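Chemist: sequence first, then the predicted structure, then my questions.
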Amino acid sequence: MIWALFLGLAALALAPLGFALFRPARVIGRKEADLALYRAQLAELDRERAAGRLEEAAHRAAMLEVQRRLLSAPDMAVPGRAGRGAAVMAAFLFLIPAAGFGLYLWRGHPDIPAAPFRERQEAAARDDALLVQLRARLAQTPPNIEAARQGWILLGNAERGRGRLDAAAEAWNRALAARFDPTLAAELAQLQLERGENEPASALLMRALGEAPADPRLRYLAGLAEAQAGRNANARSTWRALLADTPADAPWRALLERQLQDLP
């Protein structure tokens, strides 16, 4: 009975894929799919805030992250599903659960308990210790060499992933001090905007735009900094100029138009 239950659950999990394979084909571009996903994410964030389940600061940070991913989305098209590809996928639809079932019978150990909370705490503590060691090693490394700069970037990424924004900002500032990079400056500026540090973010974006004036992410963040500082006229001017330079099929165009409409 237990194996029949597992097979039933596998069939339910793969049912949406089967439905997508056997319904009439439709060509969908990568940009269109990305845009639909980001619109849904933004709408969900708005609903969470309206329902009181998301504070304003958390809502703003989440919105910025969705906007960052949209502005970083690759500019490429994905071809529609061809008949041959659909047939291959349909075969895999049945082969995947069968192969997984066989592999589980061969190598599976259903009696192994889940990792307890204490073990997860110990793993997190080990990760923290590694970050402390990395920070100490970088502090002893000459700051002007490229290896140190890359180390600070990696440390900043790790700290941001763990939600420690102060530590991430410090690491990225050290990397920028070694060599200024507009892309990394955009990451740090967005983090500063999430923390409400508008003036430092504006100064950083101004410098980055001096080196990469056409970068759409930098231009968008510059307008966002102006909007969050209450300088709506400047934000509108910045975003309108960006909109004029944005291709009609750019995945972030709809987001930019929405931000312009939402300005007071």
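Modeler: Cool, got the structure. Numbering: from 1, shown residues only.

Chemist: every contact and neighbour count from this point should use C-alpha atoms.
Modeler: OK.

Chemist: how close does the residue nearest to the spatial centre of the chain sit to L184?
Modeler: Centroid-nearest residue in the chain: R69, 4.7 Å away (criterion: Cα atoms, centre = their mean). According to Cα to Cα, to the nearest Å, R69 and L184 sit 15 Å apart.

Chemist: tally of neighbours for M76?
Modeler: By other Cα atoms under 10 Å, 9 other residues sit near M76.

Chemist: tell me the contacts of L176?
Modeler: 149, 184-185 (Cα atoms under 8 Å, 6 or more residues apart in numbering).

Chemist: let's see if you can find the most crowded of those.
Modeler: R149 (24 neighbours).

Chemist: I'd assumed R174 was in contact with it.
Modeler: Yes - assessed by Cα atoms under 8 Å, R149 is found in contact with R174 at 7.4 Å.

Chemist: distance from the helix or strand containing A10 to the middle of the chain?
Modeler: Secondary structure from DSSP states H and E places A10 in helix 2-22. Centre-to-centre, helix 2-22 and its host chain are 29 Å apart (Cα atoms, centre = their mean, to the nearest Å).

Chemist: can you check stretch 111-129 too?
Modeler: That offset, for stretch 111-129, works out to 26 Å (Cα atoms, centre = their mean).

Chemist: what does it contact?
Modeler: Contacts of stretch 111-129 (Cα under 8 Å, 6+ apart): none.

Chemist: and that stretch, which residues are buried?
Modeler: By 16 or more other Cα atoms under 10 Å, stretch 111-129 has no buried positions at all.

Chemist: for A208, helix, strand, or coil?
Modeler: helix (DSSP: H, G, I helix; E, B strand; the rest coil).

Chemist: one more: the one 5 residues further on?
Modeler: For P213, the secondary structure call by three-state DSSP comes out as coil.

Chemist: list the contacts of it.
Modeler: Per Cα under 8 Å, 6+ apart, neighbours of P213: R219.

Chemist: from G156, how far out is it?
Modeler: 25 Å.

Chemist: do the same with A175
Modeler: 9 Å.

Chemist: does A201 touch L193 like I think?
Modeler: Yes - under the criterion of Cα under 8 Å, A201 makes contact with L193 at 6.4 Å.

Chemist: where's A186, which helix or strand?
Modeler: Counting by DSSP H and E, A186 is part of helix 182-194.

Chemist: in that helix, what's buried?
Modeler: Buried-residue list, helix 182-194, by 16+ other Cα under 10 Å: 182, 184-194.

Chemist: the structure to be compared is supplied as follows:
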Amino acid sequence: MEDFIIWIPLVLLALAALLPLAVALLRPRAARGRREADIALYRAQLAELDRENEVGRLDEAGHRAATLEVQRRLIAAAEQTEGETRSARGAMAALVLLPLIVASGVGLYLLRGAPGMPSATYAMRAEAQQRDERLLATLRERLAALDPRSEQAWQGYVLLGNAERARGRPDAAIAAWRRALDARFDPGLAGEVAETEIERNAPAAAMPWIERGLREAPNDPRLRFLFGLAELQAGRPEAARTAWQALLADTPADAPWRAMLTQRLSSLP
């Protein structure tokens, strides 16, 4: 009986620990406007690349390389959105199973628990981080040995920038992407730099990349959208309105991102 009484507060403590999870599951989910917009813009870029190739402004090699890069980004964005959809479907099921999770956890702990065993979570996380840093260091060393104007170096710096951005280091990401852009300018990569600058609230730094990209790809919907976003962030909502209205006028009626653009326009002050 005494053992049973001892476990009552432990079970209550476990339920209290899972309470934030229940609150998170019940909270209305945030809109996925950013990822949906990304998917739509990547699809629009693919269509634009096909048009550029058809009229002869883009050779087959350039068209193939650019298409593969946009398709990679499209797949990544679609997978993330699909994962969120699966998560939403499982949220209510997880909420219903919370009491069972607590009971099962207590039972498993009673059978196989080892409270004296030291935790290895931090060590494992530190080891994984060190491994990633070693890989990045190796990539930097190999890039240093390459001709900075070579296609291999260009692709390596793009990869390095993507990795640095994923690790939450925008300065390093931009530095790597700029090395690639110094070797060969690419409007899509310029958009990555501009978007990262906007994310860290630096529209003045983003605008030159957007404008240069638009000089080479004036119909690129992503760059045109980022132009309006930079203007809005810089405190010029009327300029953003003008840019987005022009983009909306060129947007096909069945474009999947038209609704997002309309919503952005309606939210302007």
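Modeler: Sure thing, it's come through. Given the structure is predicted, the values throughout are model-derived calculations rather than measurements.

Chemist: TM between them?
Modeler: TM-score for the superposed chains, counting by TM-score structural alignment, normalised by the length of structure 1: 0.59, backed by 172 aligned residues with a Cα RMSD of 2.7 Å.

Chemist: now do the helices in the stretch 151-269 of structure 2.
Modeler: 151-166, 170-183, 187-199, 203-216, 221-233, 237-249, 258-266 (DSSP state H, counting those that start in this stretch).

Chemist: whereabouts in structure 1 does the last one align?
Modeler: Alignment of helix 258-266 of structure 2 against structure 1: residues 253-261, by TM-score structural alignment.

Chemist: what sits up against the matching stretch?
Modeler: Contacts of stretch 253-261 of structure 1 (Cα under 8 Å, 6+ apart): 35, 67, 220, 236, 239-240, 243, 246-247.

Chemist: buried subset of those as a PyMOL selection?
Modeler: To isolate the buried members of the contacts of stretch 253-261 of structure 1 in PyMOL, using 16+ other Cα under 10 Å:
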select buried, resi 35+67+220+236+239+240+243
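
Chemist: let me know the closest of the contacts of stretch 253-261 of structure 1 to F101 of structure 1.
Modeler: Set against F101 of structure 1, the nearest of the contacts of stretch 253-261 of structure 1 by Cα to Cα is L35 (36.4 Å).

Chemist: R174 of structure 1 touches G151, doesn't it?
Modeler: No - taking Cα under 8 Å as the definition, R174 of structure 1 is not a contact partner of G151, at 9.9 Å.

Chemist: and whichever strand or helix holds R51 of structure 2, which residues are buried?
Modeler: In this assignment (DSSP H and E), R51 of structure 2 forms part of helix 33-54. Going by neighbour count (16+ other Cα under 10 Å), the buried part of helix 33-54 of structure 2 is 35-46, 48-50, 53.

Chemist: residue in structure 2 matching L17 of structure 1?
Modeler: L17 of structure 1 maps onto nothing in structure 2, by TM-score structural alignment.

Chemist: list the contacts for L17 of structure 1?
Modeler: L17 of structure 1 neighbours (Cα under 8 Å, 6+ apart): L93.

Chemist: so can I have a markdown table of the buried residues of helix 182-194 of structure 1 showing distance to L134 of structure 1?
Modeler: Output for these, formatted as a markdown table (distance: Cα to Cα, whole Å):
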| residue | distance to L134 of structure 1 |
| --- | --- |
| P182 | 25 |
| L184 | 20 |
| A185 | 22 |
| A186 | 24 |
| E187 | 21 |
| L188 | 20 |
| A189 | 24 |
| Q190 | 24 |
| L191 | 22 |
| Q192 | 24 |
| L193 | 27 |
| E194 | 26 |
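
Chemist: which one of these sits closest to G230 of structure 1?
Modeler: So of these, ranked by how close each gets to G230 of structure 1 (Cα to Cα), first place is L193, at 13.1 Å.

Chemist: now do the contacts for the corresponding residue of structure 2 for the closest one.
Modeler: With TM-score structural alignment as the matching criterion, the partner of L193 of structure 1 in structure 2 is I198. Residues near I198 of structure 2 by Cα under 8 Å, 6+ apart: 206, 229-230, 233.

Chemist: mind redoing it with 7 Å?
Modeler: Shown in contact with I198 of structure 2 (Cα atoms under 7 Å, 6 or more residues apart in numbering): 206, 230.

Chemist: quick check: the longest helix seen in structure 2 aligns to which part of structure 1?
Modeler: Taking DSSP state H as the criterion, structure 2 has its longest helix at helix 60-96. Aligned using TM-score structural alignment, helix 60-96 of structure 2 spans no residues in structure 1.

Chemist: matching residues in structure 2 for the lengthiest helix in structure 1?
Modeler: Ranked by residue count under DSSP H, the longest helix found in structure 1 is helix 83-107. Using TM-score structural alignment, helix 83-107 of structure 1 lines up with nothing in structure 2.

Chemist: can you name the next helix or strand after that helix?
Modeler: With DSSP H and E, the next secondary element past helix 83-107 of structure 1 is helix 117-139.

Chemist: how big's the offset between that following helix and structure 2?
Modeler: For helix 117-139 of structure 1, the mean deviation from structure 2 after alignment is 1.6 Å (mean Cα distance after the TM-score superposition for structure 1).

Chemist: give the equivalent position in structure 2 for D181 of structure 1.
Modeler: Superposed on structure 2 with TM-score structural alignment, D181 of structure 1 falls opposite D186.

Chemist: any idea how far its match lies from R140 of structure 2?
Modeler: Taking Cα to Cα, one finds D186 of structure 2 at 21 Å from R140 of structure 2.

Chemist: now do the contacts for L42 of structure 1.
Modeler: By Cα under 7 Å, 6+ apart, L42 of structure 1 lies in contact with M63.

Chemist: map L131 of structure 1 across to structure 2 for me.
Modeler: So, by TM-score structural alignment, L131 of structure 1 is matched to L136.

Chemist: how many neighbouring residues does that match have?
Modeler: 16.

Chemist: just give the nearest non-adjacent residue to it, would you?
Modeler: Nearest residue to L136 of structure 2, sequence neighbours excluded (Cα to Cα, 6 or more residues apart in numbering): L160, at 7.3 Å.

Chemist: surely that neighbour and R178 touch.
Modeler: No - the pair L160 of structure 2 and R178 fails to qualify as a contact (Cα atoms under 7 Å) at a distance of 11.1 Å.

Chemist: just give me the neighbour total for the residue lying closest to V193 of structure 2 once chain neighbours are set aside.
Modeler: Nearest non-adjacent residue to V193 of structure 2, counting by Cα to Cα, 6+ apart: I174, 5.8 Å away. When neighbours are defined as other Cα under 10 Å, I174 of structure 2 has 24 of them.

Chemist: how about R135 of structure 1?
Modeler: 16.

Chemist: for the nearest residue to it once chain neighbours are set aside, give its distance to N173 of structure 1.
Modeler: Distances taken as Cα to Cα, 6+ apart place L155 nearest to R135 of structure 1, at 7.5 Å, with adjacent residues excluded. Counting by Cα to Cα, the gap from L155 of structure 1 to N173 of structure 1 is 11 Å.
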